[in-house]
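A.B. asks: Quick check, what structure comes out for this input:
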Amino acid sequence: MNWFLLAFACILTAVISVSWWLMLKSRLRLPPGPMALPIVGHLHLLLKLPHQSFHKLSHKFGPIMTIKLGNKTAIVISSKKAAKEILTSYDRVFASRPVLISPQSLCYNSKNISCCKYGPYWREMRKICTTELFSSKRLSSFQNTRLEETQNLLQRVAEQLKVPINMKIELSTLTLNVITRMAIGKKFRHGEFSEDAEPLNVILEAVRLMGAVNLGDYIPFLKRLDPGGYIPRLKKTSKKIDCILQRLVDDHREEKVKSGDLVDVLQSVGIEDSAIKAVILDILAGGTDTTAVTTEWALSELLRNPECLRKVQQEIHVIVGDNRLVNENDLHHLHYLKAVVKETFRLHPAAPMMAPHESIEACTLKGYTIPAKTWLLINAWSMGRDPAQWDSPEEFMPERFINSSIDVKGCDFELIPFGAGRRMCVGMSLALCMVELTLARLVQAFHWALPDGSTMNMEERQGVIVARKHPLIAVANRRLPPEVYINTL
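C.D. replies: Model prediction:
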């Protein structure tokens, strides 16, 4: 009898649940979207290059599209108009982030700024980082640091003249050195950690894991099964990261004379170690890979378009001359260089799908009903190729930005590589400065070419940060008098 009642209760519960779900679904009017597969929905699209897959689908289903990622419902935005409305009128509604396995594991229960839930903690940590690291005053105070490290890059290149150079490694080393000196008051020393825990490699591995598709995020019963072997990799990388960051935190705590860097500030206001480590990892990972990737794409495009490269070098020759290197004060006058950087952001945004937003309450968008806990995915890659906004959108044409008011700072929604609204990238100003300064100095100081017999392959690599599938291998030769290369500041 008890078994019969239990079975009857289970069946009744199932019937009521399904009926309630069908009634709720009938009341919702979600945006159109492609037919979803059972259980997985459209997860198979994430295993490719999702920004390209969603771009093609938007041609059929429109700039506001619904997709299913396992048991998650997501809205994909692919147009300037829709992005502007949702990131202005509904900025607060979509200001949160979904809970995902990788930031939970790598970032100390998602205590990093980019992945934590919207609320008081996020506001406090963002305010501290903005004030103590990314304000105009603080950025200005680190100008010599950026000049020294870009000079070091030029010296490393000068030691490898006429030899193929892996520019991905060189650019990643540069950006990591700059961001560590700014955020933690020092560079990581060679041999400071074991070979398999070398900081640059560990940070880049963390970025790859953050961008990998973990089926357990979308299909809950697969979380324990871990069919892709994702969890062991996360645990291994998490251990290495914690070793690096905990030593860093301990060293700062033991120092009697404080340097006033970000770690010191966070410790002085009583922030717990796990939160400090999460924020520092956020800054190191975000600041290193995205900036290096963008600079690599920009240099790749200049090598593909020799006339554009010639124009950049000619502009630098006229504005700066050949007797000194470009400095940051020169950047304001290098309009064609800035146009090249904007065109790179348009065609190759480092995070083409941006980080997913999650709605904290239901809302109505363009007549569609969007329930709470819905993901929002903004396809910046697709918006950069919208023929309604750009002439010849597939072509690299920096000239389109000459005498144009369009900028990348979150107000012109056809070009938002750093996002917009509350969750906009906090390090935008530093990233812009680093890309412009690095690119200017590289093309001013050297002639660039591909190794003999090679061709330019512009395929993309899958991940949350979309880099070149194959690192840029290039050959450099001097352009300036020898004494210029040792004139550091």
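
A.B. asks: going forward, measure contacts and count neighbours with C-alpha atoms only.
C.D. replies: Fine.

A.B. asks: now the end-to-end length of stretch 153-168.
C.D. replies: The straight-line separation of the ends of stretch 153-168 (C-alpha to C-alpha, to the nearest Å) is 12 Å.

A.B. asks: now do stretch 181-195
C.D. replies: Using C-alpha to C-alpha, one end of stretch 181-195 lies 21 Å from the other.

A.B. asks: buried residues in that stretch?
C.D. replies: Neighbour-count burial for stretch 181-195, with 16 or more other C-alpha atoms under 10 Å as criterion, is recorded at 181-185, 188.

A.B. asks: what residues are up against Asn112?
C.D. replies: Counting by C-alpha atoms under 8 Å, 6 or more residues apart in numbering, Asn112 touches 103, 275, 278-279, 281-282.

A.B. asks: Could you list which of the buried residues of stretch 181-195 belong to helices?
C.D. replies: The helices in this structure, assigned by DSSP state H, contain 181-184 from those.

A.B. asks: for comparison, sequence B:
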Amino acid sequence: MEISQASVVMAYLLVVVLSTWLILHLLSYQARALSKDANGDDGRRIPSPPSLPVVGHLHLLKKPLHRSLAALAARYGGGRDGAGVLLLRFGARPVLFVSSPAVAEECFTVHDVALAGRPGLASRRMLTEDCPTIATADYGPRWRHLRRIATVHALCAHRLAATATARDAEARAMAGKLWRLCRDHHGSSAATVSVRSAAYEFVVNVIMSMVAGTRMPEDDVLRFKTMTEAGFAAAGAANRHDFLPAIRLLDFGRLKRRLAALAKERHDFGQRVVDEYRRRHHDDASPPATRTVIGDLLRQQERSPESYDDDVIRSVCLAGTDTSASTIEWAMALLLNNPDVLEKAATEIESVVGASRLLRESDLAGLPYLRRVIMETLRLYPLAPHLVPHEASRDCVIAGGHAVARGTMVLVDVYSMQRDPYTWEEPDEFRPERFEGGYGFMMPFGMGRRKCPGEGLALRTVGVALGFMLQCFKWEVVGKKEKVNMSEGSGLTMPMAVPLTVMCQPRANMESVLMTL
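C.D. replies: Take a look at the predicted model:
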């Protein structure tokens, strides 16, 4: 008997539907068990919103994620008088959302080791398995090795001081490019500038000068920017493909293919940086006059190949740039919306540095108001609004009796904590003066052993960039609008929803200095 093509298709669809139903049924059972385990038999029950089978609370999440999670905590977590924790379920995975500064501090002091893991999410494994970064590597020997290498060869105080001239040089290059753009802008002395693009190019070249002793071509900067932003989007805390195996199995949107392509591009990009350094210095009998991270690691590789393989070197080369560039963009947006603060910061720079020379990184120590501007920016717009996700590697009990089971993902609501009206006066206002004395709870770089080791470099990089921008140029909102759109986008690092485009004009008293660049 001949079977029609339509019958074959219907049979295939029936098998897919039945298989999917079976998988979802099993996952629903597993999710209920995990939710029970997450609260523990001996611990107090953690508040939790009503959930759906299989998807858990994923249907409640909206964009931007940090605001959606904060709203859930405010509604179901008992408010300020509650426990400061909320239990969610992303598919079958229990998620602890921490919204209390006291509980966050307890998590990363008393339970720091137990909560030092990283969730083994499928998208993150596919993206970084062959080249994990310090931020994404799971807690263990490899993470300790990567952190030690980065600290010793790039991020310790001695190396940061030694590479200050490189950051000054890149800031001069940025200022020179902006000045030429203004000069060549159809005979006008002002030009339209994308702050994020200018900041990103500056940050990338700061890192490249430290890592490889060279600048990155503009096309490669754009490629690296696209690659990094795609990686952050894939590594978010609520990627449904990570928590719903049925969706991952059917690969809606061809995510696996896109992640595989992105992982290969990331691998090839990092390897090319290493190989080009090898070629440039292949015939050198002695080390280069200027020490670089790759140069140091390649010399270590000769002594200990198994500990300093190319995977390790690529991991250091691909250090994040998105966070510092975003902070520069947010700071400029805040300054434009608060012209009195902008003028006060520019006046401080003029009084300390003057107009006869360009600012240097060593001047930052004498610019306390500029430092307060940066800290206030990080308070309002932290690098990652709920930090890089943590994971409990063993059972623990927090907040006076709430049991957290092994395998629970932990998110920390840094964004809301740093805007808490009980801690901060007029918390949504941009007021750098609040940092003249003591200040409330802040953890924009995280806390504990998984705290970002690049804090010192980030503060220097952002400080130099903003210092140059304010010293050398006047800035205005395009179209003479009253305010910049401060809407927050979605992503691990919370970008601006509407990229900041502004009018840039050289300051008259800096023209003679800018002409020398």
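
A.B. asks: Just give the TM-score of the two.
C.D. replies: The pair, once superposed, lands on a TM-score of 0.88 when counted by TM-score structural alignment, normalised by the length of the first structure; 461 aligned residues with a C-alpha RMSD of 2.5 Å.

A.B. asks: related to what we said a few turns ago, could the contacts of Asn112 of the first structure be laid out in TSV, adding secondary structure, distance to Leu209 of the first structure and neighbour count?
C.D. replies: Formatted as TSV, the entries for those read as follows, by DSSP: H, G, I helix; E, B strand; the rest coil; distance: C-alpha to C-alpha, whole Å; neighbours: other C-alpha atoms under 10 Å:
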residue	secondary structure	distance to Leu209 of the first structure	neighbour count
Pro103	helix	9	22
Ala275	helix	20	20
Ala278	helix	15	24
Val279	helix	17	25
Leu281	helix	14	22
Asp282	helix	13	22
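
A.B. asks: The first structure: strands as residue ranges?
C.D. replies: Per DSSP state E, the first structure has strands spanning 64-69, 72-77, 165-166, 357-358, 363-365, 368-370, 375-378, 446-449, 473-478. These are given in chain order.

A.B. asks: can you list these in CSV and add distance to Leu215 of the first structure and mean neighbour count?
C.D. replies: Supplementary listing: the strands of the first structure in CSV, determined by distance: least, C-alpha to C-alpha, whole Å; neighbours: other C-alpha atoms under 10 Å:
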stretch, distance to Leu215 of the first structure, mean neighbour count
strand 64-69, 9, 22
strand 72-77, 11, 22
strand 165-166, 33, 16
strand 357-358, 18, 24
strand 363-365, 28, 14
strand 368-370, 24, 17
strand 375-378, 16, 25
strand 446-449, 42, 18
strand 473-478, 34, 19
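
A.B. asks: What is the nearest of the ones in helices among the buried residues of stretch 181-195 of the first structure to Pro164 of the first structure?
C.D. replies: Distance to Pro164 of the first structure, by C-alpha to C-alpha, is smallest for Arg181 among those, at 28.5 Å.

A.B. asks: quick one, what contacts Lys258 of the first structure?
C.D. replies: Applying C-alpha under 8 Å, 6+ apart, we find Lys258 of the first structure in contact with 252, 264.

A.B. asks: nearest residue to Phe134 of the first structure other than its sequence neighbours?
C.D. replies: With C-alpha to C-alpha, 6 or more residues apart in numbering as the criterion, Phe134 of the first structure has its nearest non-adjacent residue at 6.2 Å, and that residue is Gly427.

A.B. asks: What residue in the second structure is paired with that neighbour?
C.D. replies: With TM-score structural alignment as the criterion, Gly427 of the first structure lines up with Gly454 in the second structure.

A.B. asks: returning to that earlier point: dump the strands of the first structure to a markdown table, plus distance to Arg123 of the first structure.
C.D. replies: Written out in a markdown table, the entries for the strands of the first structure read as follows (distance: least, C-alpha to C-alpha, whole Å):
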| stretch | distance to Arg123 of the first structure |
| --- | --- |
| strand 64-69 | 29 |
| strand 72-77 | 25 |
| strand 165-166 | 39 |
| strand 357-358 | 16 |
| strand 363-365 | 23 |
| strand 368-370 | 25 |
| strand 375-378 | 20 |
| strand 446-449 | 44 |
| strand 473-478 | 41 |
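
A.B. asks: Looking at those, which is nearest to Leu24 of the first structure?
C.D. replies: Proximity of the strands of the first structure to Leu24 of the first structure was assessed by C-alpha to C-alpha; the nearest stretch is strand 368-370, lying at 11.2 Å.
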